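1. Fold the following for me, if possible:
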Amino acid sequence: MKKVFKIIGIIIVVIIALLVAIPLLFQSQIKDMIKTTLNDNLNAKVEFEDVNLSLISNFPKAHVTIDNLSITNLAPFEGETLASVKSIALNMSIMELFKDFETEPLAISSFSIDDALVNILTDKEGNSNYDIAKESDTPSNEDPSTESSGNFTIDIQDYSISNTNLNYMNASSNIEVRVANLNHSGKGQFSAERSQLDTNTDLFINFAMDSTQYLSNMHLKLDAVIGLDLEQNMYTFKDNKGYINALPLQFDGYVKLLENAQELDITFENPGSSFKDLLALVPEAYAKDLNGVETNGDFKLSGIVKGQFSETTIPTLDITMISNNASFKYPDLPKRVENIQINTTVKNSTGNPDDTYVAIDALNFKIDQDVFKSSATIKNLTKNMAVNAKAEGTLNLGNISKAYPLQLEEELSGILKANIQTAFDMNALETNAYERIKANGNLNITDVIFSSKSMLNPVEIAKADLSFSPQSVSLNTFDAKTGNSDFKASGTLNNFMGFVFSDKTLQGNFNLSSNKFVVNDFMTEDTSVETETQTEPQTTETLKIPDFLDCKISAQANTVVYDNLNLKNVKGTLTIKDQQAILSDMSSDIFQGKLAIDGTVSTKAETPTFDFKLGASNFDIAQSFNDLQLFQALAPIAKALQGQMNSSINLSGALNSDLAPDLNSVTGNAAMELLTSKIEPKEGPVLNKLKNEMSFIDFDKLDLKDLKTKLEFADGKVNVKPFHIKYEDIDIEVSGSHGFDMSLAYNTVFNVPAKYLGSDVNKLLTKMDDKDVKNMTVPVSANIGGTYTSPKISTDLTSAASNLTKQLVEMQKNKLINSGSDQVKDLLGGLMGSNSKEETPDTSSNATGDSNKTEEAITEGVKDVLGGLFGKKKEKSDN
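-> Next comes the predicted model:
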């Protein structure tokens, strides 16, 4: 007996050892087989991280897992990811491992796919990225029931797909479908000709066509038993129940796969008839919890879908949605919606997609005493959708959120009264074919607040009255405010329907008046993500001119606020188009003078730009240069001036995110003329510093009247053309440049009369009889550097006075030499050390006497000159 147990124990150990050892023996072989099979059958780049084999985890079957599989397309979708799968698990009989993989197919009994992403793409030429299978070498007459896929056969009893996302994008039809969080599983016998498949499906779906979102995060569930008839390729819905959001639906019918189409014959309906089923259609994020909602009345959704779905046809459709005299009330909201009538039909009786239409015969409701009725027909859904609609009634917008749990960024308020009938097609809206756009009736709104992402502030409409005609919409009255701005308008809108239904620009001509108009109130916030070099995503906001406006406005405003400027009595024409604001013949009162403006502001590019011509008349200098940053940059010293000026300025450049000029980008030129002006040196550090250097100039008395100068600016610098100013008998020439950063680089030349250069010079001048000499001027240069608030000034005043003194001495010396005798020349020559020859003295007595007298006179004169030069005074003796 002990031997028996011993043998059993050895067998068990051997089996366990084999279960552990076999995966090590076959794992490499399976990995090579999978890689070879995939690459032999697919025109794509296939990669996976690893393949693992286990005989224990799913005993008695072998369990194979493939980790991190990716399939990447080749041309014409080079580099696009067709599929990526975190994990694929395959189960098969252990005996399958002992087959010759090159000659015998491997039978898979079950599989699971986890955390997958599939991207199905079709380009404008009709190429599809999923068409990657290589052509099969299987003869056409081979029995399809025995056909294998490469080295695999399918004998599946169960499968599962979990946490999978699927994206479908068709560029030729402009259709986009996104399936998120797909979880699907099934059990059945696929190998039998007839069997049943028990399935469970749960997913969220989004559907858009032509950039219009028709389904948004709709939740679908389906628990269905599907009959499989593989011989006929038919799949029949048997015991099933599905949900659209929370609306229950039952399906009956079948889907049959044909060679180039699918044949459908399906009927469906909601099993109940409560109006709460309609609310269940609304996504939970909008409808909130339906528990506790009181409902009355019925609701029935039913449909028949029958026919072939192919490249040219769709099944015929007969879908109805009906509700009569229904009502509902949410427990936490004060208002009830009642007298609800819905009669909607979706039909197609030919199978031609173009013949599909929606008929909304009635969509009526009542909240409090307000009754609203509407109806519409929508045809030609797949191409040029045509709409014929009518709306009539009164709606208190504030009651909507009191009756239905909407979450709005801004609370709705105001009264809307409508009696409108319209007919149009989408192509007419897009091409402005006004002859095909019909509208009649009136729309009146009062105390309405309107906001959107394209606007910086909500617009509070006190009153608006619109009249519709086939040609246009007349804005009879419009009284509104936004932010700190108020405005009234009237005019004509040319494509109001296109703006409302097709995101077209709002075109028109308006007359606008305003008491206070703040420019920034009408800008939009543009949020953009910084570059990928940022360690963390960051956003920046810039002001943009709305791109939905295309209008011409004749404007008049008592006050317009732009940046820190208050412009009064503004008149002119403003054209807004293509994110540009064009100002024409604009005039206003500002800085106690007049301002004329013509120019353009554009926010179309990433960096906003401007190009303006400004004309200033009788501007108050101090106020304008104090309040206007641009003027401060152009002429900072003007802050110390008081008076009036005229100016013409041409400038262009870039704008910052708040639409203020970027001074480093500004280029242009300016001409300025001072009409009357005086100086307040205390306001000018440069003038204070100059006053210390030039004490003989009183800057309060500078004559600036009729001063004209020209400026040119670029690259952050202002170049000042030379100009002259006058102080009494001193002419001053100024030239140079300064930066917008207030750095200074000026050269000022003072043509100073000699009399201002000190007492020594004046004494010399009194000895001079020449009038021109006494009135001579000396150029004194002052170089101004540093910054406006901390200037650095250097002058050549000292050297100029010294040079003048030497010049005067030389002139006096030459005068005496030229007017005196030989003895004077000898004497001066001796004094100056310049005797170069000996003269023979005159021996006559008369000559001697005259010579002595002349020598004495010259000596005294020279002494006086030299005494004046060197400051030595000596009293003369009375002989």
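2. only C-alpha atoms for contact and neighbour calcs from this point on.
-> Noted.
3. what's near enough to touch the closest residue to residue 655 other than its chain neighbours?
-> Once flanking residues are discounted, residue 655 sits nearest to residue 661: 4.5 Å by CA to CA, 6 or more residues apart in numbering. When contacts are counted by CA atoms under 8 Å, 6 or more residues apart in numbering, residue 661 touches 630, 653-655.
4. Please report the distance of residue 661 from residue 630.
-> For residue 661, the distance to residue 630 equals 8 Å [CA to CA, to the nearest Å].
5. now do residue 580
-> The value you get for residue 580 to residue 630, if CA to CA is used, is 22 Å.
6. Give me the more crowded residue out of the two.
-> residue 580 (22 against 18; other CA atoms under 10 Å).
7. what about the residue lying closest to the more buried one once chain neighbours are set aside, how many neighbours?
-> Leaving aside its sequence neighbours, residue 580 sits nearest to residue 602 (CA to CA, 6+ apart; 4.3 Å). The tally of other residues near residue 602 (other CA under 10 Å) stands at 23.
8. I have a second one here; can you model it like the first so I can compare?
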Amino acid sequence: MKKFILISLIFINIVLLAAILLPIIYADEIKAKITEEINKNINAKVYFKDFSLGIFRDFPNLTASLDDFGVVNLAPFEGDTLLAAKSFGMGIDFWSLFGEQFRINGILLNQPKIKIKVLKNGDANYNIAKETTETEADTAQSSFSAKIDHWQIKDGFFVYDDAVYQTFMEMKGLNHEGKGDFETDLFDLGLKLKIESFTASYEKTNYMNKKQIEVKMTLGADMKNMKFTFKDNESRINDFVFAFYGWFQMLENGYDMDISLNAKQTDFRTLLSLIPSIYTENFKSIKTQGKAVFEGYVKGIYNDKRFPIYNLRLQAFDAMFQYPSLPMPVTNINVDMEIDNKEGVLEKNVVDIRKFSMDLGANPISGKLRIKGLTKYNLSADVKATVNLAEMTQVFPIQGTTLKGLFDLRLVANGDYDEKLKSIPKIDAQMSLKDGYVKSESYPVPIENMNIQALAKNETGKMQDTYVNLQKSAILLEGKPFEAKGTFKNFDDLEYDLTANGEIDLEKITKVFPLENMTVKGNIKADLATKGKLSDAQAQRYDKLPTSGKMEIKNLVYTSPSVAQPVKIDEGVMTFTPQKIILEKYKGYMGKSDVSMTGELSNYIAFILKKDGILKGNLNLTSQKLDANEWISDESKPDTAQSPPLEVIEVPKNIDFTFNANVGEILYSSYKMTDNKGLVTVKDGILKLDNFNFSMLGGKFMTRGTYDPRNLAHPLFDFGFAIKDLGIPNAFANFTTVKTFAPIANGASGFFSTDLNLKGELKNDLMPNLATLTGSGLIQIAELGLKQSGLLEKIGQFTKLNNLAGQVKDLLLKAQFVNGKMFVDPFDVKLNDYKANIAGSIGFDGAIDYFLKLDVPKNQMAAELSQKLDAITGGTQSQNQTVQVNLRISGTYNNPQFKLEKGGTAEAIKQEIAQKIAQEKEVAKEVARETVRDVAKDAFNQLLTGGNRNDSTALGDSTKKSGTVLQNIGETSKDKVKDAANKLLNRFGIGKKKEEVKADSVKN
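-> This is a model prediction of the structure:
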């Protein structure tokens, strides 16, 4: 026994000693391999402050922890923080320390902040994994193998913002853990989730607002068939508890499912907890009665062509609730609601509220509603409500507010809505508010004399027989009345008669009716009257559109989370006529940028009344200083002191504006542009500049052309640039076009002027895709001073002619850009004392193909070069003669290859360049033909399958293949095209190229 105890103590001591020593022994090696794996697999900037290794937290596994861990995106989300965590821990199998690979079997994220963003063109900031071939992905070549069987998130914050599907989610206080043996085909997957505050919206409509979520679930996982079966599970939203039954399967194209859900409790209180305004800290004290039923199912395949059937049913019976401190309850709550789709066809969706009724104290509300269909639908509705507003404060805890007035609503509707057939449900509706009164303790003066009387009628079901009459709408605030009234009839060709008169103090209104996360201040004074018919407005029959009046705005201030900077209008005066709105005066600020405007807006009546109406404008815009960088939202600003990242900006399609701009100073990215003058046109979703002049970087610029982002996935540009007297050092430091196509300018001095036309496709960061660049122009260079470095140095090494650099007089170059290559016609230049003639091309990937003719006295040549020339030319020149050295320079700028040739005339070289340009253009034509075929094919498939995404995204998807081909047309063969694509440079154009943050920049 003593021997056993002794052996046990020795074993325990050995284990404890190993637990202490092994983390120390392996710490540096594991740290190095973690860094290596990050660099190998992640296309982003990853940082961490400290590294630690321990064994006691997850015994017997080792736990490697990266403290203050984060992942920062590269372009097009450059500077955005994708993930930041207090610590990122990885569980490492103890016994794998003695093998060829370290095995990761667990992950822990402590206090992570995760922000996922998807742009309108489909680009997502989480796509940071490096592309690998099958060979590269072979785990045998990796320092780690991942066999994760447990993971955990503690106290996380998560945001998902998808502009494609207009979906937003926010989770605060996120705690999650899961475990499962993924090495086997069949196992139980255990999941736990708790969220303190969950908000979700779709198309700017909130469907869940700050809800508490909790999930405990076991899934039976069949990894071979990717099928997951619900076992023991319970989910909770606030106090509402429910469970899932059935299974869910991932298919090669879509999903298959048979899932049902049921509420696990029938108490009405659980259903009431889903209402945000009621589910507060005092919810437990609310008295409730009644029963509730909540159940549903979804069955079938979901993919691009099929949709599952589904049903959701909600019922409440004889329910009530009452706040303990208030005298009147809400009673007789009865709800019978069903959402049903028995065929898996969205257009046959049915929403049926068979019954909805309650008594707010002594104020009854009842109704029923049935809608069958989505775009074309059948509607049946019957709603009644009579409410004494003074009694609402006795039913609901509306603290600090006094209400008065009688509200009444009667609505009956029945029939079909079909826009093409111009049919509308028959309707008979009346609404009124009499002697309304609202007083808030935050403001001493009430809004009073609130009177609204309105009705809507249609007795035939035809749009032309619809009649809406706003008989009265009036309020009184501090003795200042505001009243509006009007009629609308014949919705087939809308006839209107409207008047508005009075003054509104927006700040006082918002003190009575507070706005969350928004500030609105200012005075609006209006005296307007307009009458007419939509067809007359569209046909510009202004004599039939009597319109008159004036609107004045003073000291208006608007702030909101959706607007990057406050908008202020110090003074605005508008006069209304049938033809136009005359903007007599507009002075204000957008952030710190001052803006003044005068001008006219026309076609405004048709714009307001018609869904696809176009607002036209001719405006004069002046400003001392416009700071465009202010309008990049905080979330998109980089975490470091870099220039703000850019992304594709959509141009409105429903305006036709011309701005005559005169701006003293514009700040854009890291640039400062002064004396900005010219015409800016916005029309059909395209922005156009005409003779827009400005000064920047010591030079003068004149631009003309278009920015066309109608296809957000592949925005286009077509611009002309006239630049005068720009310093070459400034150009090289700031313009990536110069760095890419004129690398010899690095370290050069002098000035250049150019008149250049360029067009192509823009990348997501608004920098041109160099592979698609096409154009031509003249480049004039003055007082050029070349530095002995780069290509010149290597030419000197090959020819043994030292110091080819020096001062060069004026040059005039003729350049053409085709498919990302710049071709230069032959031009004469002096390289030191040697006459030279240069022609050829350089590509966006650095590939060069130059002809260099160099006149050199034979007696100054190295013997080796002289012998090579003699072999080519026959050796007829004497030592005192000047001979021509003809060099063909290929390869890349940084790694050139040289070959001596017999040479040719300048005209022959020019013809050869012309032939190559023609070949590149033919490649472009073939790509264009392929693009048209692909887009037409994909568009036809979209038509057949009935795609439901927005137009720009659908078009972006359909042109993905063509966009990829366009990006790679720098070479004619398919293999070379693929190779060239992998060498794309980071940025180009009027945008300062930032240092590329490579994956090996992991900090610690």
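9. which position in the second structure aligns with the residue nearest to residue 655 of the first structure?
-> Matched by TM-score structural alignment, residue 661 of the first structure corresponds to residue 768 in the second structure.
10. need the longest helix for the first structure.
-> Counting residues, the longest helix found in the first structure (DSSP state H) is helix 2-41.
11. For it, list every residue counted as buried.
-> Within helix 2-41 of the first structure, the residues that count as buried by 16 or more other CA atoms under 10 Å are 19, 23, 27, 30-31, 34, 37-38, 41.
12. Out of those residues, which is nearest to residue 686 of the first structure?
-> Closest approach between the buried residues of helix 2-41 of the first structure and residue 686 of the first structure, by CA to CA: residue 38, at 83.0 Å.
13. How much space separates that closest one from residue 377 of the first structure?
-> On the measure of CA to CA, residue 38 of the first structure and residue 377 of the first structure end up 52 Å apart.
14. ranges for the helices of the stretch 151-300 of the first structure?
-> If DSSP state H, counting those that start in this stretch is used as the criterion, the helices of the stretch 151-300 of the first structure fall at 276-281, 284-287.
15. Now tabulate those helices in TSV and tack on mean neighbour count and distance to residue 120 of the first structure.
-> Formatted as TSV, those follow (neighbours: other CA atoms under 10 Å; distance: least, CA to CA, whole Å):
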stretch	mean neighbour count	distance to residue 120 of the first structure
helix 276-281	20	28
helix 284-287	14	29
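16. Residue 320 of the first structure: which of the ones you listed is closest?
-> Of all those, helix 276-281 sits nearest to residue 320 of the first structure, with 12.6 Å by CA to CA.
17. roughly how far out does the closest one sit from the chain middle?
-> 39 Å (CA atoms, centre = their mean, to the nearest Å).
18. next one: stretch 36-43 of the second structure
-> Distance, stretch centre to chain centre, for stretch 36-43 of the second structure: 26 Å (CA atoms, centre = their mean).
19. can you check stretch 398-418 of the second structure too?
-> For stretch 398-418 of the second structure, the distance to the chain centre is 38 Å (CA atoms, centre = their mean).
20. Quick check: residue 840 of the second structure is in a strand.
-> Yes - per DSSP: H, G, I helix; E, B strand; the rest coil, residue 840 of the second structure lies within a strand segment.
21. To which residue of the first structure is it aligned?
-> With TM-score structural alignment as the criterion, residue 840 of the second structure lines up with residue 736 in the first structure.
22. dump the residue contacts of its match.
-> Per CA under 8 Å, 6+ apart, neighbours of residue 736 of the first structure: 719-722, 745-747.
23. 10 Å instead?
-> Applying CA atoms under 10 Å, 6 or more residues apart in numbering to residue 736 of the first structure gives the contacts 718-722, 744-748, 783-784.
24. Would you mind checking which of those is nearest to residue 494 of the first structure?
-> Using CA to CA, those come closest to residue 494 of the first structure at residue 718, 46.8 Å.
25. for that closest one, helix, strand, or coil?
-> Once three-state DSSP is applied, residue 718 of the first structure turns out strand.
26. all helices for the stretch 851-1000 of the second structure, in order.
-> Under DSSP H, counting those that start in this stretch, the stretch 851-1000 of the second structure gives helices at 863-873, 906-945, 951-958, 960-967, 974-981.
27. Go through the ones you listed and name the closest to residue 777 of the second structure.
-> Closest of the helices of the stretch 851-1000 of the second structure to residue 777 of the second structure is helix 906-945, at 14.5 Å (criterion: CA to CA).
28. Which part of the first structure matches the closest one?
-> So helix 906-945 of the second structure sits over no part of the first structure, by TM-score structural alignment.
29. now swap in stretch 189-197 of the second structure and tell me
-> Going by TM-score structural alignment, stretch 189-197 of the second structure lines up with nothing in the first structure.
30. mind listing what's buried in that stretch?
-> 189-197.
31. next one: that stretch to chain centre, how far?
-> In terms of CA atoms, centre = their mean, the centre of stretch 189-197 of the second structure is set 28 Å apart from its chain centre.
32. thinking again about what came up before, any idea how far the residue nearest to residue 580 of the first structure lies from residue 547 of the first structure?
-> Distance, residue 602 of the first structure to residue 547 of the first structure, using CA to CA: 11 Å.
33. which neighbours do the two share?
-> Contacts common to residue 602 of the first structure and residue 547, judged by CA under 10 Å, 6+ apart, are 576-580.
34. can you put the residues you listed in JSON lines and add secondary structure?
-> Formatted as JSON lines, those follow (three-state DSSP):
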{"residue": "576", "secondary structure": "strand"}
{"residue": "577", "secondary structure": "strand"}
{"residue": "578", "secondary structure": "coil"}
{"residue": "579", "secondary structure": "coil"}
{"residue": "580", "secondary structure": "strand"}
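35. could you flag which of these are buried?
-> For those, buried by 16+ other CA under 10 Å: 576-577, 579-580.
36. What is the neighbour count of the corresponding residue of the second structure for residue 626 of the first structure?
-> Applying TM-score structural alignment, one finds that residue 626 of the first structure aligns to residue 733 in the second structure. Residue 733 of the second structure: 15 surrounding residues under other CA under 10 Å.
37. Great, nothing more from me.
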